[in-house]
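> Below is the structure, and that's it, no one-letter string:
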């Protein structure tokens, strides 16, 4: 039984219910005969992947939906390790997430894309002579991998088109941005999300009050995927939906909120830091990305601290986010951020008590 978010995912550009001008633009690119490399960016839950799958269908027809998952094995340059990597593919396209391999992502880019680019289109009746490779989480690629990607784009462009999906372009090197058409997919508005929630519920023959749909849209922070999952969760747990029913916060957000409260309200010492470190480990073991943990902790702290501290906290959050990207042990940098916050808050609290 499929989740509602997958069951009612639009399959074509015409079926997408928001950003219609963007859908028209992608449709015209697909039929122009000169399809470029794309860099599609925007926040999580904005519909980037859905739009790209719909664009591929516009390019090649329904055959792109006949996919298979292959486990490919790559050997490191030293030959000491073998890496297993999952590839989702059809006869017309391939979808990969090289950042899953960490610092070995350059190896995936070099070997896999070269192999795809050097092969001709198998289906002679295909509308396009090139294959498309969709790269997820392109903004998490290492600099070496991005450099390899740039060379691949230059050398094999007749047989290959790349579609890069990213949350932000700030981590993408300039040569790649200059060789792609940038497409920004903005987060849907609260009104768009409310309308979609009501439509999904109607197709499931579930009555959802408009007030509840609006509250879910606000609580989801304009993340459509999260909003639909929240709606389905509320219905499955309660059997019916009422306007004033509480919207539960995800467990991982509750843990991060407790960390922020402890940093502000509890005695700041080594014992507290050890407890916070254990909670960071727990979050990481449940596959919550370190950057998401840091960002959520930052916003929770900003809601709790005095205006004078906000600029300092934002500065150090940016500093440690950069450390997370270039380091290898993310928990060290999360713990260092917590320790820095303890120090800043302690100094501020002491200064305020002296003034009083």
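Alright, I've got the coordinates. Note that the coordinates shown come from a computational prediction; the quantities given were computed from them, not determined experimentally.

> okay, CA-based contacts and neighbour counts for the rest of this
Fine.

> Please compute how far the longest helix along the chain lies from its chain's middle.
If you go by DSSP state H, the chain has its longest helix at helix 330-355. Relative to its chain's centre, helix 330-355 lies at 30 Å (CA atoms, centre = their mean, to the nearest Å).

> before we move on, what about stretch 168-181?
Here the centre of stretch 168-181 is set off from its chain's centre by 17 Å, with CA atoms, centre = their mean.

> what about the strands in the stretch 51-200 of the chain?
Applying DSSP state E, counting those that start in this stretch to the stretch 51-200 of the chain gives strands spanning 68-75, 82-89, 93-96, 131-135, 160-166, 181-184.

> okay, pairing it with this:
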């Protein structure tokens, strides 16, 4: 009986969310309901569409960066297989980062996997669903499971394969033990391309009556690095910020940068120009005239000014790294020296070093590498 308590609680919470949809986070409100709603991932969607027509699913492993639709895909597939009435009886969804010990595998997963499902194809909504004679266990963030738990899971997958299918969802496929990975069909989810992300964001903005410009959408995409979930969250936060005043204020790219916690492009470009990276031929700064020779004092003033604004040193160096890597005219040797300096600083910052001192050190090393 204890096994069914979490399921009942989750169902009650879901019914409350459906009753008041405007209180839902947009990432849940606009989560794909069918396989055809999945953005991008054409290869994976094509394979799963064929599997859906045959209703013969293997054990599966979805891996790739966060926010690329892994969990949404398996949930949409499960809804199309079992329908709304059987979904809670046939699908067990666990987040392995919270419940990752061997006791969870033995007590919760094993109990669910050994139960024989009942056949019920016609749902209350009048639609006919395939409802194949097996259940699905979804293990989100399976790469957080302990080695012992993964070993125990392997045996359960073998024993109850006739009536239970498993779907492992993870970010790092190398953290799944080989005996477990070899029993699954692997599907790699790639970061979403700009066009797919842009169309999805525009669809949500239109549905929520939020006015966004193409510049705002481009900033959302750049700030999220292919993570659609993150970009939708930023859009909802910006919408709340815009609606907090009367009349509502327009959403600007700078608002998105503030919400995302990234350093504004103007600040990064200005910093890069001070170090000798010519991002734009006509760029000039307020602190450094175009004909002024850059030196220690100028660079120190610029670093101190950026640190006083409260920007994250790690985030600043990541964005500076991206600017340098894609630069069209810098020689490869100079790029390599700059990247080595940034990598050393990143390691030191992860260990708790002083942000301003290490930012200054990196700035001086990059300036030295770029100075003839």
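Arrived safely, thanks for sending. Quick caveat, the model's predicted, so the values are computed rather than measured.

> Need the TM-score between these chains.
The TM-score (TM-score structural alignment, normalised by the length of structure 1) is 0.65; 283 aligned residues with a CA RMSD of 4.1 Å.

> ok, back up a step: of the strands of the stretch 51-200 of structure 1, which approaches residue 249 of structure 1 most closely?
Evaluated over the strands of the stretch 51-200 of structure 1, closeness to residue 249 of structure 1 peaks at strand 160-166, with 25.9 Å, by CA to CA.

> gap between residue 243 of structure 1 and residue 234 of structure 1?
12 Å (CA to CA, to the nearest Å).

> go on, residue 166 of structure 1?
Using CA to CA, one gets 30 Å for the distance from residue 166 of structure 1 to residue 234 of structure 1.

> The longest helix of structure 1: which residues count as buried?
Neighbour-count burial for helix 330-355 of structure 1 flags 330-339, 341-342, 345-346 (criterion: 16 or more other CA atoms under 10 Å).

> whereabouts in structure 2 does stretch 149-166 of structure 1 align?
Using TM-score structural alignment, stretch 149-166 of structure 1 corresponds to residues 153-170 of structure 2.

> now swap in stretch 195-204 of structure 1 and tell me
Using TM-score structural alignment, stretch 195-204 of structure 1 pairs with 199-208 in structure 2.

> what do you get for stretch 129-140 of structure 1?
Using TM-score structural alignment, stretch 129-140 of structure 1 lines up with residues 133-144 of structure 2.

> Also stretch 222-231 of structure 1?
With TM-score structural alignment as the criterion, stretch 222-231 of structure 1 aligns to 226-235.

> Can you tell me what sits against the matching stretch?
For stretch 226-235 of structure 2, contacts defined as CA atoms under 8 Å, 6 or more residues apart in numbering pick out 25-27, 65-68, 191-194, 197, 201, 220-221, 223-224, 256, 259-260.

> can you rerun that using 7 Å?
Contact with stretch 226-235 of structure 2 is made by 26-27, 66-68, 191-193, 197, 201, 220-221, 224, 256, 259-260, as judged by CA atoms under 7 Å, 6 or more residues apart in numbering.

> Show me which of these is closest to residue 146 of structure 2.
residue 66 (20.4 Å).

> how far does stretch 252-272 of structure 2 sit from the chain's center?
20 Å.

> can you pull the buried residues of it?
For stretch 252-272 of structure 2, a neighbour-count test (16+ other CA under 10 Å) marks 252-253, 255-257, 259-260, 262-265, 268-272 as buried.

> From the rest of the structure, what touches whatever helix or strand residue 340 of structure 2 lives in?
Element membership of residue 340 of structure 2 [criterion: DSSP states H and E] is helix 332-350. The contact list for helix 332-350 of structure 2, computed with CA under 7 Å, 6+ apart, reads 314, 317, 321, 324-325, 355, 358, 362, 365-366, 369-370.

> Okay, buried residues for it please.
Across helix 332-350 of structure 2, burial judged by 16+ other CA under 10 Å covers 335, 337-339, 341-343, 345-346, 349.
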